[in-house]
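**Q** Provided below for reference: sequence and predicted model.
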Amino acid sequence: AEEAGLRVDEEGFRRAMAAQRERARSAQRFGTTGAEEAYRLLDLPSTRFLGYETYEAESRVVALLRDGEPLESASAGDEVEVVLEATPFYGEAGGQVGDTGEITGDGLRIAVTDAYHPVVDIIAHRGRVAEGVVRRGDAVRAAVDVERRLDIARNHTATHLLHRALRQVLGEHAAQSGSLVAPERLRFDFGHLAALSPEELRQVEEIVNAEIRANAPVTVRETTYEEALQQGVVALFGERYGDRVRVVSVEGISAELCGGTHLHATGQIGLFLITAEASIGSGLRRIEAVTGRGALSLVHRRFDDLDQIGEHLGARPGEEVERAAAAADTLREQRRTIEDLQGQLAASSVDTLLSAATTVNGVQVLASQVQAPNVDALRDMGDRLRDRLGSGVVALGAVIEEKPLLVVTISQDLVTRGLHAGKLAGDAARKMGGGGGGRPHMAQAGGKDAARLGQALASVAPLVSERLS
């Protein structure tokens, strides 16, 4: 490309790929094969969306479907998709999940669990007929779950604030490449090469919360796509827009093309807390966050955790970190003391272990199970025993952190005669479902079955005899 005098927009390419992955997931989520074809064949009029102005509306049923098949009616217990002439239900789009709620009528109640776009300009309501019978042509009332919708709106408006804050802190390259706006959380994907530092995350979080406290008005207007771009409105890379677009503006902060539902002022968000930040691919990062009731719930859980920690440590409020650090220091010191004592105990048992050595083809072989705090202590014990033997083979086994381990050490004169610690250790470890190896004079191996450690140790003497014969 450079040779041809062209410039490759790598950042734009990454954002486009992320947007495509999001579209692919949406297609999979809604099954755009049979269902889409069924709706196309019905040739329904466009659904009038009323959700920007109201949470409830009178309407009429224009279509019923079950498993992609049109119905004239459905009764209690049936899972159905309902299409209305007009609806306040937002159909999943642009990363924002669909609304839930109820469709009611004369003796009828349908619990709506999702709303989506099976084809362009049609909103379908997924749900279950809880009471009565619904027929095509029935007059009904559609009502959105208002609290859930407001939770979604908090997260969506917060997403716009987060987008602006990221570009302030990281640079204009940190543009949105995907998102999820749900009632309980928000997820925001953006272009950036490195993980955000704790300081950067804190700065982003503080900027967003300052804008929430400012209670900035959120306004919506329609304009042409060309005019919006001329005014510097943010458009998402890879998204398709019509001639007329919807601009969501947070006064003095941001202006983006967006078809989602929002609050009237940023103060309604309440609180914004980042819960996670991670890589999702080359040059792409993801932030997860909570707002409003979700943020308050998180704060309560963290305080509950802190209270429990304080109780366990006997700490007063505000002393938990200091007490926890002191407890960790004490624990580390106690572990070191225990390991030292175990090492001393192991060293003192050398004489007892030496008495258990046997002679195989004129070679002293010591194979025994011992107590050891770690692999280093086990190797040190093996070296001590080998040095005390003068000439011989030492195989020690221990269960460390619930795993069987084997250490084999061989004196230099026996290495010269052809014995190899790595081969002995590997062959013996197979008795306990493991393996290993190492140098001719020192090796270690592990296994899967601690109950068979004794069998592995018992095989050492026959293996030595076999190799010396």
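**A** That came in fine, so what should we check first?
**Q** switch to C-alpha atoms for all contacts and neighbour counts from now on
**A** Noted.
**Q** quick one, strands of the stretch 351-469 of the chain?
**A** Assigned strands in the stretch 351-469 of the chain, in chain order: 358-360, 363-369, 393-400, 403-410, 435-438, 442-446 (criterion: DSSP state E, counting those that start in this stretch).
**Q** any idea which of these is most buried?
**A** Neighbour counts averaged per stretch over the strands of the stretch 351-469 of the chain are highest for strand 403-410, at a mean of 27; criterion: mean count of other CA atoms under 10 Å.
**Q** so what touches it?
**A** Outside strand 403-410, the residues within contact range by CA atoms under 8 Å, 6 or more residues apart in numbering are 375, 378-379, 382-383, 386, 391-399, 419-422, 424-425, 429, 440-450, 453.
**Q** repeat for stretch 371-386
**A** Outside stretch 371-386, the residues that reach it (CA under 8 Å, 6+ apart) are 339, 342-343, 346-347, 350, 354, 392-400, 405, 407-411.
**Q** ok, now with 7 Å
**A** The set of residues external to stretch 371-386 that reach it, using CA atoms under 7 Å, 6 or more residues apart in numbering, is 339, 342-343, 346-347, 350, 392-394, 396, 398, 400, 407, 409-411.
**Q** buried residues in the longest helix along the chain, which are they?
**A** Identified as the longest helix of the chain according to DSSP state H is helix 320-348. Burial within helix 320-348, assessed by neighbour count using 16 or more other CA atoms under 10 Å, is assigned to 320, 323-324, 339, 342-343, 346-347.
**Q** cool, stretch 33-40 as well?
**A** Buried residues in stretch 33-40, counting neighbours by 16+ other CA under 10 Å, are found at 35-36, 38-39.
**Q** how about stretch 6-16?
**A** Using 16+ other CA under 10 Å as the test for burial, stretch 6-16 gives 11-12, 14-16.
**Q** ok, second structure coming up, stack it against the first:
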Amino acid sequence: MQTHEIINRFTEHFRAAGHTVVPSASLILDDPNLLFVNAGMVQFKPYFLGDAPAPYPRATSIQKCLRTGDIDEVGKTTRHLTFFQMAGNFSFGDYFKEGAIRHAWSLVTGPQDQGGYGFEPERIWATVYETDDDAARLWHEVAGLPWERIQRRGVEDNSWDMGVPGPSGPCSEIFYDRGPEYGAEGGPIVDENRYTEIWNLVFMENQRGESTGPNKGDYPVLGPLPQQNIDTGMGVERIACLLQGVENVYETDLLRSVIDKAEEVSGRRYGDDHDDDVRFRVIADHARSGVMLVGDGVTPGNEGRGYVLRRLLRRIVRSARLLGVHEPVLGEFAKVVRDAMSPSYPELVTEFDRIDSVLRNEEEAFLATLSTGSKIFDTAAAETRKAGGTQLPGSKAFQLHDTYGFPIDLTLEMAAEQGLSVDEQGFRELMSEQRRRAKEDAKARKTAHGDLSTYRSLLDSHGTTEFIGYTDLQSTSRVLGLLVDGAPVPVAGQGSEVELVLDRTPFYAEGGGQIADTGKLVGEGVELQVTDVQRAVPGLFVHTATVLGGEVGLDTELEAAVDVDRRSAIARSHSATHLVHAAVRSAYGKRAAQAGSLNSPGRMRFDFTAPSGVSSSVLGGVEEEVNEYLQNDVEVQAYNTSMDRAMELGAIALFGEKYGDQVRVVDMGDYSRELCGGTHVGSIAQLGVVKLVSSSSVGSGVQRVEALVGMDAMRRISKEHMLVNQLAEQFKAPAEELPERVESMVTRLRNAEKELQQLRVSQVLQSAGELAGRAADVSGVSLVAEQVPDGVDGNSLRALASEIRGRFGSRPSVVAVFSSDPETSKVSFVVAVSRDAQDRGFAAGKLVPAFASHVGGRGGGKADMAQGGGSDPSGITAAIGALRKEVEQVVSRG
């Protein structure tokens, strides 16, 4: 049974059982505790936590998941995966243990010709929490499992929580007996290789508190949850392994196809060599993970999600290289992943050009890194041999890995080729220390879900806030909640900073790149200034305000009024963002996916994925296309429709956003159609003009453009026009001739600077004879150590030192000249040593450390010439004295 059929059967089974089919959330949901979605229940957490009412009593999904804790173990075993799919069914206060067990059993053991998976009932085992008599009884009564195939386990195995205060409860796991050839008899408590876990049912019934110790169960149970919930998960890849009759997940249809391609490009065969098998598995897993991550909007980078993606992709390239493949491979593997996964994820086809572009650019950059790393390795290897060693230090291997992204396996391979070993123990210790620091940092950042109980209570008692701000900018509203410093209060007086929850509001809460509205709340004898609006929990608008006068209390009736001018300016910016997005996609194609935005009064910022910087010609083309379209005065329409209908209409959805069945579409003719919850103008002509003012790179493969809109754009254009007129007047030339005139002037200035520099050098060199004449004799060595006039640069100092040294002919000489720059308070110095002085033990590079600290600097060079700089001109005299002493000591040692 192919994997997509396994997925379809799961979905249809629970659809028939009254579950709402919910699409997989993006891998990059906005969750402060998660880098990536790592479990099927993540997108349903607000319902389990009580932050929002569930829109359906029961649901089912096939969730994309990614876990990064065992990246280094992937490939070494056949169990570890980074990307996997979790099939789940969920109940929000609806059915509980009996329903969960009944639904799972009927699908697992149902005949294949009736839509089930067809597992033999006599090979199924179940585990329950050690005190969960109900679950044990239900497995016996509902599923008919004999008591000896129902085993009890402790808190480490059969209890569940999110690792932070919140829901928790016992769980029950379903295991399949693969047979005596896989291990000992006795059920999962004896051998989990033979007895393979295929399903986990979580019975969410308790509220847990803060951890009190290092172990999983070290926390107090605060009491029962308001309602009992079900969260179950079935590993799709693990089920596929069993139903396809293969030994492990890497031989299932979706992963084996990538291994087949790796065999094709490398000429090697999976199963012939253990080390090669590890590399094949790394390629298969990471290629799928990489494609799915890029598909969900992640781009390679040096931090966070981008770093994980970069690491995965580089491990693929590294593994291919160790298989003997030195040509680019990511694009070929991506095509295989696309073809294998697209039946369940059709967006991989529509977004493939963008995905392919990101992968190819990252591979090209990494191949350049490998080239650089190889040179650094060669230097390190040469230093090791020169010192008489045969082992590359662990610190050098770690530097190659950490600083240059150079994989340790390649370091080991290249060292072996040169007859060297690597201090792997030292490398592992440094890696472990780095991981320890990373874990401590992550633990410090990871927090429990904030105390939102007050907001949840308001949501439970009063329902969601009615937002009327799409059509009205004023309303009569009533205060339902009043907080100061996060605590509920009955009343607040003048000068208080408060949070208010209103029954209805015209104020837009920050979201979707659009900043929040501001404005006034006015009631009888009271006035407040609204400075921010946020959604503390889904559906509840919380207004941050200052009480300007009087007192505000619960049930106070207020007239809410949005700052109209500010809202209009923000709406213009948001509408301009949609148009710029459309123009950017026109220039770059679908690969230019939105990666972020900010809409503030009169100014917009738009980030998008693109392989390289935005050229001035493209920037100009985008600006021209947007402003040309503004002339059409197209009406902006916003309407709600189903997600499926929106996709049929070609609406663009943003990566990482979670959408429900009903979505809001914003149309600006056929030119722009996006899913958007923000506020917009009524007609695009209201934008006036859009002026792109800058472009920059904000990460690997992510570009940013910024623009001014409306009057802000007009003011910028007017200012630039005035500046052009002033320049034209200064140059006595028409505006269109200014570029040539400016270029001509710049050329003349550069030529003049070169002539001036040559004159300075000539003047400095003229002093060479005088300085040589002041040389001190130190036991037969002529020493010149002088401070020359300010402002002499390093090149001129080198020429001067060389000229002075030449004046001594064959006499041993040491020359040091210093100059300071009064504008920067920097010091430059050069030391020159003649051949005869070198024969007496002098080396310019070794003299520098003797005096450089006096000028707060450093430097270096070869035996004949060295130079450097410092930050303390007041120490030049002391530096000259220190140099004299060092010269005397070298002479005495000689």
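**A** Received, thanks. These figures come from a predicted structure and were not determined experimentally.
**Q** can you pull the TM-score for these?
**A** These two chains, once laid on top of each other, score a TM-score of 0.91 by TM-score structural alignment, normalised by the length of the first structure; 458 aligned residues with a CA RMSD of 2.5 Å.
**Q** circling back to that earlier point, among the buried residues of stretch 33-40 of the first structure, which ones are in helices?
**A** The subset of the buried residues of stretch 33-40 of the first structure that ends up in helices is 35-36, 38-39, with DSSP H as the criterion.
**Q** which one in the second structure is aligned with Leu273 of the first structure?
**A** Leu273 of the first structure maps onto Lys691 in the second structure, with residues paired by TM-score structural alignment.
**Q** return the residues in contact with its match.
**A** Contacts of Lys691 of the second structure by CA under 7 Å, 6+ apart are 623, 707-709, 713.
**Q** 10 Å instead, please
**A** Under the criterion of CA atoms under 10 Å, 6 or more residues apart in numbering, the neighbours of Lys691 of the second structure are 576, 603, 620, 622-624, 626-627, 706-710, 712-714, 716-717.
**Q** which stretch of helix or strand covers Val705 of the second structure?
**A** According to DSSP states H and E, Val705 of the second structure maps onto strand 702-709.
**Q** what packs against that strand?
**A** Strand 702-709 of the second structure makes packing contacts with helix 564-588, strand 594-600, strand 603-609, strand 690-699, helix 711-731 when contacts are defined by 3 or more CA pairs under 10 Å, 6 or more residues apart in numbering; DSSP states H and E.
**Q** what about the fourth one, how far off from the first structure?
**A** Relative to the matching residues in the first structure, strand 690-699 of the second structure has an average distance of 2.1 Å after the fit, by mean CA distance after the TM-score superposition for the first structure.
**Q** still on that earlier bit, how much does the longest helix of the first structure stray from the second structure?
**A** After superposition onto the second structure, helix 320-348 of the first structure lies on average 2.7 Å away from the residues it aligns with, using mean CA distance after the TM-score superposition for the first structure.
**Q** just how off-centre is that helix within its chain?
**A** Distance of helix 320-348 of the first structure from its chain centroid, counting by CA atoms, centre = their mean, to the nearest Å, is 34 Å.
**Q** of the contacts of Lys691 of the second structure, select the buried ones using a ChimeraX command.
**A** The command below creates a ChimeraX selection of those among those that count as buried (16+ other CA under 10 Å):
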select :576,603,622,623,624,626,627,706,707,708,709,710,712,713,714
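**Q** what sits against the residue in the first structure sticking out farthest from the centre?
**A** For the first structure, the largest distance from the centre (CA atoms, centre = their mean) belongs to Gly362, which lies 60.8 Å off. Taking CA under 10 Å, 6+ apart, we find Gly362 of the first structure in contact with 392, 465, 468.
**Q** now do the same for the second one: its match in the second structure.
**A** In the second structure, the residue paired with Ser465 of the first structure according to TM-score structural alignment is Glu888.
**Q** so its match sits against Val814, correct?
**A** No - the pair formed by Glu888 of the second structure and Val814 falls short of the contact definition of CA atoms under 10 Å, at 11.4 Å.
**Q** got any residues that touch both of the two?
**A** In terms of CA under 10 Å, 6+ apart, Glu888 of the second structure and Val814 are both contacted by the residues 781, 783.
**Q** got a list of what Ser694 of the second structure touches?
**A** Listed by CA under 10 Å, 6+ apart, the contact set of Ser694 of the second structure reads 605, 614, 616, 619, 704-708.
**Q** any idea which helix is longest in the second structure?
**A** Identified as the longest helix of the second structure according to DSSP H is helix 352-386.
**Q** where do the helices sit along the stretch 351-469 of the first structure?
**A** Defined through DSSP state H, counting those that start in this stretch, the helices belonging to the stretch 351-469 of the first structure, from first to last, are 375-389, 412-416, 421-429, 453-458, 460-468.
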